[in-house]
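In: Here is a sequence together with a model predicted from it:
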Amino acid sequence: MPDPYYLTTAINYPNGKPHIGHAYEAIAADVIARVKKAQGFDVRLVTGTDEHGLKMDKTARAAGRDTLEFADEMSGYFRQMCATLGIGYSAFRRTTEAQHHAASQALWQAMADAGDLYLDRYEGWYSVRDEAFYGEGELVDGEGGTKLSPQGTPVEWQVEESWFFRLSKYRDYLIELNETPGFLEPESRRNEVLAFLKGNDLRDLSVSRTSFDWGVPVPGSPGHVMYVWVDALTTYLTGIGFPEQEGEFDRFWPADLHLIGKDIVRFHAVYWPAFLKSAGLPAPKAIFGHGFLLHRGEKMSKSTGNVVDPIELAERYGTDQLRYFLLAEVPFGKDGSFSDEAIVTRCNAELANSFGNLAQRVLSMVFKNLEGRLTGDLPLSPADAELSAVVAGELATMQERFHALAFSEGIEAWMRAVFACNAYVDDQAPWALRKTDPDRMAAVLMTLVRQVRDLAIAIRPVVPGSVDSLLDQMGIAVDARDFAALQDKDWLSKLASNGGRIEQPVGVFPRLELAAEEAA
């Protein structure tokens, strides 16, 4: 049986429609999942919507809507985003589902059984927008003497009866866990969390509410609902069958990777491992806090009118083009900027002009000059062997960088392999060999066919739809498109012996044009 691999996105808060940041994280997670599948792993990818909490309730009420009805609509937009962007999740979980309520209550009961929950009175600063508490020393000054959270969001003083979790009990454990190499990346996020843990007396955490009822009821405590982050984080367990301990959950927990935005690292690297430790469950193996996307260098907000709908962007430029651009453009883990001009420029230069044109030229020459026939046993020159070695080396680098979640560096390695193939075409000039040395022309074209196929399989997790269209045209079987296929050096001979041939090719990466309003 293949080894298991389990990863998650953050559970999206649907008090509004999805924005490009949600799309960025979902695409990255989907690419990781596809890479792992191509490597032979049994993969589970879980995403979903976190629909409880005061912010969600207030947003629905302000719109004059029933909260569940509003949540149903908003969650649907996130499903639509996943469908548009080709996100192949294993489970899409909503925190309003009955199974999730059961999972959250089971986790709560396990923490209670460990003696880590107690009833007390809460007084302190709370940010509705962040759904988070902040100590006095963490606040920053706003305009007019107001207090703001470290994220710059408004805070309000709250007083209510609350269940508390003994977070302070786990301070040493959390420090040791976050100092473990590879647990929290990148390094900048790890340093932030360790500074928080080492620089403060870790306060016990208020984990229930009585001021509203939109949440998971606390078992055995009428009038209390769970703090939204207890509920939301539990989704990672719900997605693989918890509270059932056997089957999917037993096979896939602990998660191999939680992929999240940098603004919610504390919840995942501090609160979540403590909850799990209390409940007798292992911590996730790794957490990665990626950066933010800026629109033309500016933070997106509704007030400035620069929020970008990822569904519209994908429909405008193509799903695969958007997926490729976001991972190629921004070093993963750092903040990055995007614009329509940048999408068009990069995708035209790299997908259309470099790789797309390479594939189209090669397949067209095979169709025109060899009547589409494929041959796998032609003698190869040192130049052919050198190209094969260069491409294989760059694709190995690509996989290594993808394993480290350095997507932009991996794509750079892939592009170096593409450039090497284009340089080889220019050097060998197969069009000139047609009359002077047709056998050599055939050898050159078959060398290129091999490289185009390998390049396509390597980039397939990023641009799956386009690559599958290309591989279909090449006659590559659906079950011969994983990374193990890259080790099969005899595939072309086998394909040729089975009558494989190239028909009139169709380009899979058309050139993009700026939308009229963007061009203006």
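Out: Yes, it's here.
In: drop to CA atoms for contacts and neighbour counts, all remaining ones
Out: Will do.
In: now the farthest one out in the chain, which residue is it?
Out: In terms of distance from the mean C-alpha position of the chain, residue 436 ranks first, at 50.7 Å (CA atoms, centre = their mean).
In: what about that one, distance to residue 430?
Out: According to CA to CA, to the nearest Å, residue 436 and residue 430 sit 10 Å apart.
In: which stretches of the stretch 1-150 of the chain form strands?
Out: In the stretch 1-150 of the chain, the segments counted as strands under DSSP state E, counting those that start in this stretch are 4-8, 42-49, 91-94, 117-127, 132-134, 140-141, 147-148.
In: closest to residue 270 out of those strands?
Out: Among those, the nearest to residue 270 by CA to CA is strand 132-134 (13.0 Å).
In: want to compare, so here's the second one:
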Amino acid sequence: MKKGDKIIYFTTPIYYVNSYPHLGHAYTTIIVDGLCRFYRLKNYEVFFLTGTDEHGDKIVKAASERGKGPQAFVDEVAKAFKEAWDYLGLTYNRFIRTTSSEHKKTVQYVLQTLYDKGEFYLDEYEGNYCFGCERFLTSKELDERGFCRDHQRPPVYLKEKNYFFNLEKYRGWLKDYLSKEDLIYPSFYKEEVLNLLEEPLPPLCISRPKSRLSWGIELPFDPEYVTYVWFDALINYLSGIGYPEDPRWQVYWERAHHVIAKDILKPHAIYWPIMLKALGLPLYKKLYVHGYWLMQKLKMSKSLGNVVDPIEVSQRYGKDALRYFLFREMAFGYDADFDYAQFITRYNADLANDFGNLVFRTLNLVEKYFQGRVPAYGPLTSEDLNYRKVVEETLEKYLKLFEAWQFHLALEELWQAIRFSNVYIDRMAPWKEAKEGRLERAGTILRNLLSALKSFALALWPVMPDTSQKLLSSLSLEINTLSFEEALNWEFPPEGSLIYKGAPLFPRIELPKETTTSEETKMAEERKEVYSIEEFRKWDFRIGKIIHAERIEGTDKLLKLEVLCPEKRQIVSGIAQYYKPEELINREVMLVLNLKPTKIRGVLSEGMLLAAHDERGLTLIVPEREVTPGAKVS
């Protein structure tokens, strides 16, 4: 690949400023920030565009409710968005505002170009107008009461002259293009768009009369109108890179990747491609669509009082803890629940116990036995080489999964290596080697671990940049001088480099202890019973491989699993609150097979998964390495 080819352009939506930043806005922008950091570590030139959408009916209404004019109001809210992204450390290249003179100029250029091509026509239209959607609705978009399905309000019947864009003219082309091209990810959103394209597309009203709405960009060919807010907003993806005057706009546009939430799929997957086609411009490279963050299965909304403030969460638990949870908890494309109990469980289990503890133990031992300097390697044992192999294979899988937008699976893969690192340090016991005078052996173990920590820090920089920088600084390394090429280099950090232990990266979050119930006391007493080896041998413990997993309707806790052990069995397991179905595919687990088959919620279960449960949550018991499905556990 030529150096000039290593360029990538990412965009978030520009956020509508009728309200202040919330978790949904933060998720999209943090994901894009993580991807930009990822590609920078792959030595790409990255352009990251975000910003605010500042015109339309809802802006005027929100400003009026606060006793302000539209410009003063959008200035205030746009500033809040920018300050939020700066506080969260997001590395955007440009923060664009649709009220800027540069953007207005580009929008008017596009409008005039399409008007001159004959794409717009003036017509009188009457119909149901939703001020929440800021457009006319079709009958299919109304519920049985005649209300807008999205805003749960009755639309207003309007009759007025406006300019229209004939979308139907391009429906056949777009349908054919989407059928052949891999434009939308995940693919089920592509199918959703193709289903919409089965029906004729109504004309898109691209104007609003100034007599009703003056807060917008004036049509260059008719001063009595302003343009429709979506027509204005979508063009930011071009104006933000200097279209049409900056000669480099095309370099970025050929590599444009849009990231959005599923509620704005239609404008991005139908309106925007047709606008580009009409302009004679190539389509963007890819459209990535994520689901909603929910609270107790409900979409967040101000009226329900369940909106999560990302700044508040960051100030309470840390910016990187929030970023980790967002990347780890949502399978990109699907909805996910934001649950504070699960947040704390993940924090304590993954960050404080697994990762933070590994870092602190390793650096502490180097400080204690090697005067805070990277020790030299001695001869490597088979255990050392196997440890390297596990770390290398895991990192390679992590990088592939991350680049494939499977962030939750990538992090689970990486945590396998982090957990194995804890197993390695426990088994090798470098403190014991040092105490017994075998400093060379202790140094080799710790040098291996220091290099692995460097690799973990590099891998995690897109997800937890502050933590990665702290860890790299503790190893006398700087992120600006490194790339993913150094992730598998076991000579980094170099011998003799200073190591700084510092404070624990993630202090545990202590929760109030609950009073022990009589049932728990009874269970504790039952655990004191002992059994003979003959009784133990009656149980058939085996390793199984999960090949299919799905939720059982009507329950939040149960999953239906198909497991090879080696025959195929169906097992119902109450682990849905801890594992998503897609996380379990190809996972090897420990099973009890000689239980009497039973039905749970009407679904047959032919065995039981074994798991451990403590104050940090539930974790499946898995073999240390891959074994043959059906292997007996003894």
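Out: Everything's here; your move. All values reported here derive from a predicted model rather than from experimental measurement.
In: what TM-score do we get after superposing?
Out: Scored against TM-score structural alignment, normalised by the length of the first structure, the superposed chains reach a TM-score of 0.94; 507 aligned residues with a CA RMSD of 1.8 Å.
In: quick one on the thing from earlier: is it possible to export the strands of the stretch 1-150 of the first structure to JSON lines including distance to residue 215 of the first structure?
Out: Shown next, in JSON lines, are the strands of the stretch 1-150 of the first structure (distance: least, CA to CA, whole Å):
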{"stretch": "strand 4-8", "distance to residue 215 of the first structure": "22"}
{"stretch": "strand 42-49", "distance to residue 215 of the first structure": "13"}
{"stretch": "strand 91-94", "distance to residue 215 of the first structure": "12"}
{"stretch": "strand 117-127", "distance to residue 215 of the first structure": "17"}
{"stretch": "strand 132-134", "distance to residue 215 of the first structure": "15"}
{"stretch": "strand 140-141", "distance to residue 215 of the first structure": "30"}
{"stretch": "strand 147-148", "distance to residue 215 of the first structure": "25"}
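In: what would the ones you listed look like in a markdown table with mean neighbour count and distance to residue 224 of the first structure?
Out: Formatted as a markdown table, those follow (neighbours: other CA atoms under 10 Å; distance: least, CA to CA, whole Å):
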| stretch | mean neighbour count | distance to residue 224 of the first structure |
| --- | --- | --- |
| strand 4-8 | 24 | 28 |
| strand 42-49 | 24 | 22 |
| strand 91-94 | 20 | 20 |
| strand 117-127 | 17 | 11 |
| strand 132-134 | 17 | 17 |
| strand 140-141 | 14 | 31 |
| strand 147-148 | 20 | 27 |
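In: For residue 268 of the first structure, find the nearest of those.
Out: strand 4-8 (11.9 Å).
In: ok, and what's touching the closest one?
Out: Strand 4-8 of the first structure is contacted from outside by 29, 33, 36, 41-47, 236, 251-259, using CA atoms under 8 Å, 6 or more residues apart in numbering.
In: mean per-residue distance, that strand to the second structure?
Out: Here the mean offset of strand 4-8 of the first structure against the second structure after fitting is 0.5 Å, by mean CA distance after the TM-score superposition for the first structure.
In: what range in the second structure matches that strand?
Out: Taking TM-score structural alignment as the measure, the second structure aligns residues 7-11 with strand 4-8 of the first structure.
In: And the residue farthest from the centre of the first structure, how far from residue 429 of the first structure?
Out: Using CA to CA, one gets 11 Å for the distance from residue 436 of the first structure to residue 429 of the first structure.
In: One more: residue 274 of the first structure?
Out: Taken as CA to CA, the span from residue 274 of the first structure to residue 429 of the first structure is 63 Å.
In: ok, the two, which is more surrounded?
Out: Neighbours were counted for residue 274 of the first structure and for residue 429 using other CA atoms under 10 Å; residue 274 has more, 26 against 13.
In: Kindly confirm my reading that that one is in a strand.
Out: No. Remark: residue 274 of the first structure does not belong to a strand; assigned using DSSP: H, G, I helix; E, B strand; the rest coil, it is helix.
In: right, and it touches residue 172 too?
Out: No. Judged on CA atoms under 8 Å, residue 274 of the first structure makes no contact with residue 172 at a distance of 10.6 Å.
In: what's the neighbour count on residue 370 of the first structure?
Out: Around residue 370 of the first structure there are 18 residues (other CA under 10 Å).
In: meant to ask about residue 249 of the first structure, not that
Out: Residue 249 of the first structure is flanked by 18 other residues according to other CA under 10 Å.
In: List the contacts of the helix or strand hosting it.
Out: Per DSSP states H and E, residue 249 of the first structure falls inside helix 248-252. For helix 248-252 of the first structure, contacts defined as CA under 8 Å, 6+ apart pick out 4, 5, 6, 44, 237, 240, 241, 242.
In: State the next helix or strand along the chain beyond that helix.
Out: Per DSSP H and E, the first helix or strand lying C-terminal to helix 248-252 of the first structure is strand 257-261.
In: All good on my end, thank you.
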